[in-house]
Structure formats: C-alpha cells, structure tokens
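Enquirer: Sequence plus predicted model, see below.
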Amino acid sequence: MTIKEVAAAAEVSVGTVSNVLNRPNAVSDETRLKVLDAIDRLGFVRNAGASLLRGGRARTIGLITLDIRNPFFTELARSVEHTAREAGYLLVLCNSDENRTQEKRYLELLEEQRVNGVLISPVNERDNTLQWLRDRGTAVVLLGHDRRSFCSVRVDDVSGGELAADHLLDLGHRRLAFVTAPLTIAAYNSRLTGVRRALARRGLPDDACEVVEVGSLGTAAEGRVASDILVDDHPEVTAAVCGNDLLALGLIAGLLRHGIRVPGDISVVGYDDIELAEHSSLPLTTIRQPKQELGRVATNLLIEEGQRGAAHAHQQIVFQPEFVLRDTTAAGRRSAPRRRTEGR
C-alpha cells in the first residue's frame, strides 16, 4: 500500500496526505479526518525509512535527563511521553548521569537518527553541541534552564528557595543548612540563591545557612551522608532545606538513625514534590514543581518548532513553584538539642 493509493481513496493530492502524516496542523480537520479514514480502511503504514532517505526527519523526539533514577525526571518523562504520543510522536529516553561526555554522545546519536527534536536538561547549557543541533535543523528545548536563543521551560527556583527558607524562618529557625548536589547544576544554585535572599530580607548573613554539598546526583544515599556531616560538624543547625526530595528523604532517614527527631529536633524541607514525598512514613514538607505542565508545555513547544522551523518564535516559559506543608517542619528551638547517636 502506497501514499498514492491513500490519496486516491481519500480523493486528495499526495501532498495533502503527506501533510496529514507530517504536518497535520497544516490541514483542515475535515480533510485530515478523510485522509485518516482512508489510511484505516486501506491498512496503510507509513515508511519512515523512506522519508529519512528523502532528507526528512523521523516522528521521534529525544528526551535527555540528568538522572532517570530521580522520580522527578521519571514523572516528567511520563508527561512528555503522553503529550508526544497524543501528537503521533515516538519518545526516545536518554540518561546523561550528569556526565558531559555521555550527554554529548547522546546528542550525536539522536542527530544520527534524524529525530525531530530534543528536550534536554543539560549538564552544561552553554555546550556548543546544542547550537550545532539547531544549525542542522533539529529543534531543541531546554528544561530547567533559560537561554534566549532557545525555547526553554523551567520553574523559578530562586522563588522556590525563598519559599522554603521563609517557612523555616517564620517558624523561628535561625541556623539553617542547605543540603545539595553539586552547585554547578543551575537548579541547585538557584535554590541556594533563594535561601540566601530570604535570609538577607530578615537581616541575617549568608553564613546563617551552612552549605552541605554531597555526591553528584542528589540521591537518598547522599542525603544520608549529609546527616553524618550535620551531626558531626554542624550541631547548631535546627532546620535544613534540601535541593531535592530524595536528598531530604535520605537526610531524614540518617537523622533518625542518629536518634535525632524530625521535626522535633531538626525540621526538613524538600524540593520537587515527588509522589514518595506525600506517601513516605513521615510525609515531607516540600516545594512542588508542576511536573505535568512542564512536560506538556515543553513537548508542545518542541513539536511546534520542528513543524515551523525558522518561522517559530522562541519562548522562555517560567512556572512558579508551590509550597506544600506536611509533617517534617515545626517551630524552631532557641538552641539546638544535644546530638544523640545511640542509633548510629
């Protein structure tokens, strides 16, 4: 079965059938439904390989995440997959593990496959490979970064850091910790900036917040390492803001192992609002990112850029985070409790 036979059955031109398959927005609803009906009746299956040989692009998009083990990226990927599938695109999921070399290799592989576009949470948003992709006609949308020459979708992480710190300061805490993966990752750096802004508004210095930088991926295991550091080196800390929920959940597990009560002795705020944050044995106070909206909007921007090319106007979309109060924060003590390590 060929595209010519579909065109004849639908009584339209071959070009119209091609538009229905590749640029459905360019065709009226009535015509598109007529062509789709002919495709169903004839059992036509498009030959994507032939399209690529003619210099086209696959109806495929790539998603490169920093760490797919983090449920935030898993939930984001599900939203991207759903939106892509509804638009008739296949999703290829790649995991950079926050490794620049691995990220660059994935970008090259996706271009070799002639994907229609790439959604990426970049390890380094200034990498020239992203511009190289764009120059070759591949759409690129940045997740969690803001670069004017690209479409981007992100959350205002500075505001999120402020929300977390303001809550703890309102409770009376004056010695905080910021538990984070490497600050070379823009999102964590922005969240710390927000914490420091909240401190400055209260007339408190930057050193009222100890920065505890652990590991490389922001995992729960690294959060437990942070608990050892707080216990051994920072007994004055009465509250912690964590760069993500996994760090927060690991930190809480480690503190409890040391015999330190949460929130009785130390309050903890996470970031992301992954599903486990609400359903853990001690529901986590956190900052919510609108993961479903992030994925949906980013995917639609990518598809639009792939369809319109140079006519597409780049957009930088910024969502506001939301504070979620649960059970891991409480009023601060005037002085930090003596650290207990019986459970260590």
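Expert: Yes, it's here.
Enquirer: contacts, neighbours, all on C-alpha from now
Expert: Noted.
Enquirer: top helix in the protein by residue count?
Expert: Identified as the longest helix of the chain according to DSSP state H is helix 291-308.
Enquirer: Could you check how far the following helix or strand past that one is from the centre of its chain?
Expert: Once the chain leaves helix 291-308, the next helix or strand it forms, by DSSP states H and E, is strand 316-319. On the basis of CA atoms, centre = their mean, to the nearest Å, strand 316-319 sits 13 Å off its chain's mean C-alpha point.
Enquirer: sorry, back to before: off-centre distance for the longest helix of the chain?
Expert: On CA atoms, centre = their mean, the centre of helix 291-308 falls 13 Å from that of its chain.
Enquirer: cool, stretch 175-191 as well?
Expert: 16 Å.
Enquirer: ditto for stretch 316-332
Expert: Put simply, stretch 316-332 sits 17 Å off its chain's centre (CA atoms, centre = their mean).
Enquirer: returning to what we had before: who does the longest helix of the chain touch, helix- and strand-wise?
Expert: helix 71-86, strand 117-120, strand 139-143, strand 151-155 (3 or more CA pairs under 8 Å, 6 or more residues apart in numbering; DSSP states H and E).
Enquirer: Use this one as the comparison:
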Amino acid sequence: MVTVGIKEVAQRAGVSPGTVSNVLNRPERVAATTRARVQQAIRELGFVRNGSAATLRAGQSRAIGLVVLDVGNPFFVEVARGVEDVVSDRDHAVILCNSGESPGREARNLRVLAEQRVRGVLITPADEDLSLLEDLRERGVAVVLVDHPATGDVCSVSVDDVAGGDLAVTHLLDRGAERLAYVTGPLGIRQCTERRKGARRALRTAGRPARALEDVVVPEMNASGGRLAAEKLLAGGLPDAIFCANDLLALGVLRALSQAGVRVPDDVALIGYDDIEFSSAAAVPLSSIRQPTYQLGKIATELLLEECDDPRGHAHQQIMFQPELVVRESSR
C-alpha cells in the first residue's frame, strides 16, 4: 500500500509542503481558497496525518486520559459517553484506562498516560493518596477529579454521596424497616464510605441506633459481589431492607434472593445506587439513587480542556450535584 504524505498533497494542490502543514496545524494562517484546495487534495488522496510525529513536534498529544474504577460498570460507560461527546467536537481522542479499584493498577495507568504525553487526565481515584496526580500536574498535565470531590487548586465534578445514602435509608425507614443492611465494596473506596455516612445520618435523624444498620462488605462492587453478600445475609438472618452501594451489587442481591425464594419487596425491601439503565428492566424493577452520570463526564471534560487551553487564566471549580431518589417496585 502506498503511503500518501504531505509532499504528495502539496503537489496535488499546487502549494508548498509548508502550506499543507499550516492547513493541518494553523489553518487560520492560510487563505480560504488555498485552504479549500488543500483540503480537497487531502480528500482525493486519502491522506491521514501522522499523529505521532505531530505529538513529538508539539511535545503533547491531542489525547486525554480517562481512568475509571470499573470499565464494566454501566455508570462509567455513561460517564465516558459524556467525555467522548465533548472531545470528539474538539478533534481530540480519549484513552480509557481501568484501575479495577486497585491503587497499584491506577499508578501504572497514570505512568502510561504520562508517557503518551496526554493533554490532561480525568480520573475517579482508587487511591485517596493523590500525590501521583500532583506529580502529573507539576509536569503540566491538567487533572480533573470525576465522581470525587476536591478542594483548592484542582477541579472536580461529583455528586453528594452522603446525601444519597441519607435519601436511600430514609426511604427504607419511612416504609417501616427496622433492621437494615448496607451491602458495599471496600470501605477504602470513598463512594462506599460516603454513602455509609449518609445511611448512618438517616438513622440518627430518625432516632435509631447505629446497630440497626449491618455492614456487609464484599471485595468487588459487581453482581458477583452482590450474590456473595446475599449468601452472607441468608446464612445470618435476613434484615427488613437492604441498601446497596451501587446497582450492580443490588442486581446480584436481587437474583440471589429470588433464587432462594425470598420475595422482594414483600420479604425484603431493596434499593441500589446509580440508577443504571438495567435497574428499571430488572425482574423486579429496582429502586435506586440517580446521579447525573452523563453530565459528570461532560462537564468534567469541559473543565479539563478549558484548563489545557488556558492554564494561567483558568479558575478551578469544584462542582457538586445533588442525587435523586427513584422509587420502583423493589422498595414500594
């Protein structure tokens, strides 16, 4: 296959290679008629620019990194959709990395992104130690935290998870629950801890003791983790209601309870978190705490690119959305 380069495009358009380079990198410097002639030659010859060479010349790529906790979770798929919609309009690309909720894997992802000279990084941290992110910023790489609040000189876009946990447990208490369980992933993950704080706040507000809420901790925040949690609860005595730290856990719990002959919500009320698309389509439609997931990705990316384009004039923002209770059959 013959590779078409800038020289061939220049010859077809009747201009110099430098003019073609300006059309690709600084189009405002080229007259409109000349620019149109070069673009026509590019289309006719099927020319594709060498992005790697451009990166080496500029010292930075047109890519941004997106590091998420679990690429298999529909919550992060929707976040990524918001990111992609913004970067595609800016002729940028997204490098998606999955930390798997592992700080060590997250560190490796960040190292690779730095080697790729990305313009910026969007990240939902697996590690509360953010020193690696500070190292990136010292190298001139912009960073925005996604689904994780921040203070000071870094942007963040998040949801009030304490309020979300409060909403979920207040709802369960209002329907008469006496004994509750909180099914969660590792409590080292900020979202798990914050949602638990909100659950306990709801108990205090209702004048109920903290022991009314049993923690059931599983290693992974997916349907398998939910099934494991349900097995633990079935062996130890079922509560009146179960609050899960995300919908994948809740769907795993629902399936395991159904297989054991437990009726939801007649025997046990159940509520999840995130309101992923599958929640409303479950065998028993799942109550959940809704987050503006797409908006998290979209706004975080807008903040990131704004900082990339104007690092000195950029004002850091910490944006926090409020969650919403969605009641369906699993907790009516």
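Expert: Looks like it arrived, so ask away. Computed from a prediction, not measured in an experiment: that's the story for all the values here.
Enquirer: Can you give the structural similarity as a TM-score?
Expert: The pair, once superposed, lands on a TM-score of 0.87 when counted by TM-score structural alignment, normalised by the length of the second structure; 317 aligned residues with a CA RMSD of 2.6 Å.
Enquirer: related to what we said a few turns ago, now distance to Pro290 of the first structure and mean neighbour count too, for the helices and strands packed on helix 291-308 of the first structure, in CSV please.
Expert: Formatted as CSV, those follow (distance: least, CA to CA, whole Å; neighbours: other CA atoms under 10 Å):
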stretch, distance to Pro290 of the first structure, mean neighbour count
helix 71-86, 9, 19
strand 117-120, 17, 27
strand 139-143, 13, 26
strand 151-155, 8, 24
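Enquirer: quick one: which of the ones you listed is nearest Val262 of the first structure?
Expert: helix 71-86 (22.9 Å; CA to CA).
Enquirer: For that closest one, which outside residues touch it?
Expert: 61, 63, 65-68, 90-91, 93, 272-275, 291-296, 298-300 (CA atoms under 8 Å, 6 or more residues apart in numbering).
Enquirer: Could you pick out the buried ones from the residues you listed?
Expert: Buried members of the contacts of helix 71-86 of the first structure, scored by 16 or more other CA atoms under 10 Å, are 61, 63, 65-68, 90-91, 272-274, 291-292, 294-296, 298-300.
Enquirer: aligned partner of Glu231 of the second structure in the first structure?
Expert: In the first structure, the residue matched to Glu231 of the second structure (TM-score structural alignment) is Asp228.
Enquirer: give me the number of residues near the equivalent of Cys244 of the second structure over in the first structure?
Expert: Correspondence of Cys244 of the second structure to the first structure, assessed by TM-score structural alignment: Cys242. The local packing of Cys242 of the first structure (other CA atoms under 10 Å) involves 30 other residues.
Enquirer: Could you do Leu169 of the first structure as well?
Expert: When neighbours are defined as other CA under 10 Å, Leu169 of the first structure has 18 of them.
Enquirer: Equivalent analysis for Glu220 of the second structure, please.
Expert: So Glu220 of the second structure, with other CA under 10 Å, has 18 neighbours.
Enquirer: Contacts only, for it.
Expert: Contacts of Glu220 of the second structure by CA under 8 Å, 6+ apart are 185-186.
Enquirer: distance of it from Gly104 of the second structure?
Expert: 16 Å (CA to CA, to the nearest Å).
Enquirer: And Thr34 of the second structure, by the same measure?
Expert: Distance from Thr34 of the second structure to Gly104 of the second structure, by CA to CA: 51 Å.
Enquirer: So which of those two has more stuff around it?
Expert: Thr34 (16 against 12).
Enquirer: and of the helices and strands packed on helix 291-308 of the first structure, who's closest to Leu168 of the first structure?
Expert: Short answer: strand 151-155, nearest of these by CA to CA, at 21.0 Å.
Enquirer: packing partners for the closest one?
Expert: strand 139-143, helix 291-308, strand 316-319.
Enquirer: Kindly recompute the last result at 6 Å.
Expert: On a contact count with 3 or more CA pairs under 6 Å, 6 or more residues apart in numbering; DSSP states H and E, strand 151-155 of the first structure meets strand 139-143, strand 316-319.
Enquirer: For these, could you give me a markdown table that also reports distance to Thr2 of the first structure?
Expert: Converted to a markdown table, those look like this (distance: least, CA to CA, whole Å):
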| stretch | distance to Thr2 of the first structure |
| --- | --- |
| strand 139-143 | 29 |
| strand 316-319 | 41 |
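Enquirer: can you tell which of the ones you listed is closest to Arg201 of the first structure?
Expert: strand 316-319 (23.2 Å).
Enquirer: which residue in the second structure lines up with Ile61 of the first structure?
Expert: Aligned partner of Ile61 of the first structure by TM-score structural alignment: Ile64.
Enquirer: And for Leu93 of the first structure?
Expert: By TM-score structural alignment, Leu93 of the first structure lines up with Leu96.
Enquirer: just Glu322 of the first structure next, same as before
Expert: So, by TM-score structural alignment, Glu322 of the first structure is matched to Glu324.
Enquirer: And that match, how close does it get to Gly164 of the second structure?
Expert: With CA to CA as the criterion, Glu324 of the second structure and Gly164 of the second structure are 7 Å apart.
Enquirer: In terms of neighbours, single out the busier of those two.
Expert: More crowded of Glu324 of the second structure and Gly164, by other CA under 10 Å: Gly164, with 28 against 18.
Enquirer: And the more buried one, how far from Leu249 of the second structure?
Expert: On the measure of CA to CA, Gly164 of the second structure and Leu249 of the second structure end up 16 Å apart.
Enquirer: OK, contacts around the closest residue to Leu247 of the first structure other than its chain neighbours?
Expert: Among residues not flanking Leu247 of the first structure along the chain, Gly223 sits closest, at 4.2 Å (CA to CA, 6 or more residues apart in numbering). By CA atoms under 6 Å, 6 or more residues apart in numbering, the contact list for Gly223 of the first structure reads 247, 250-251.
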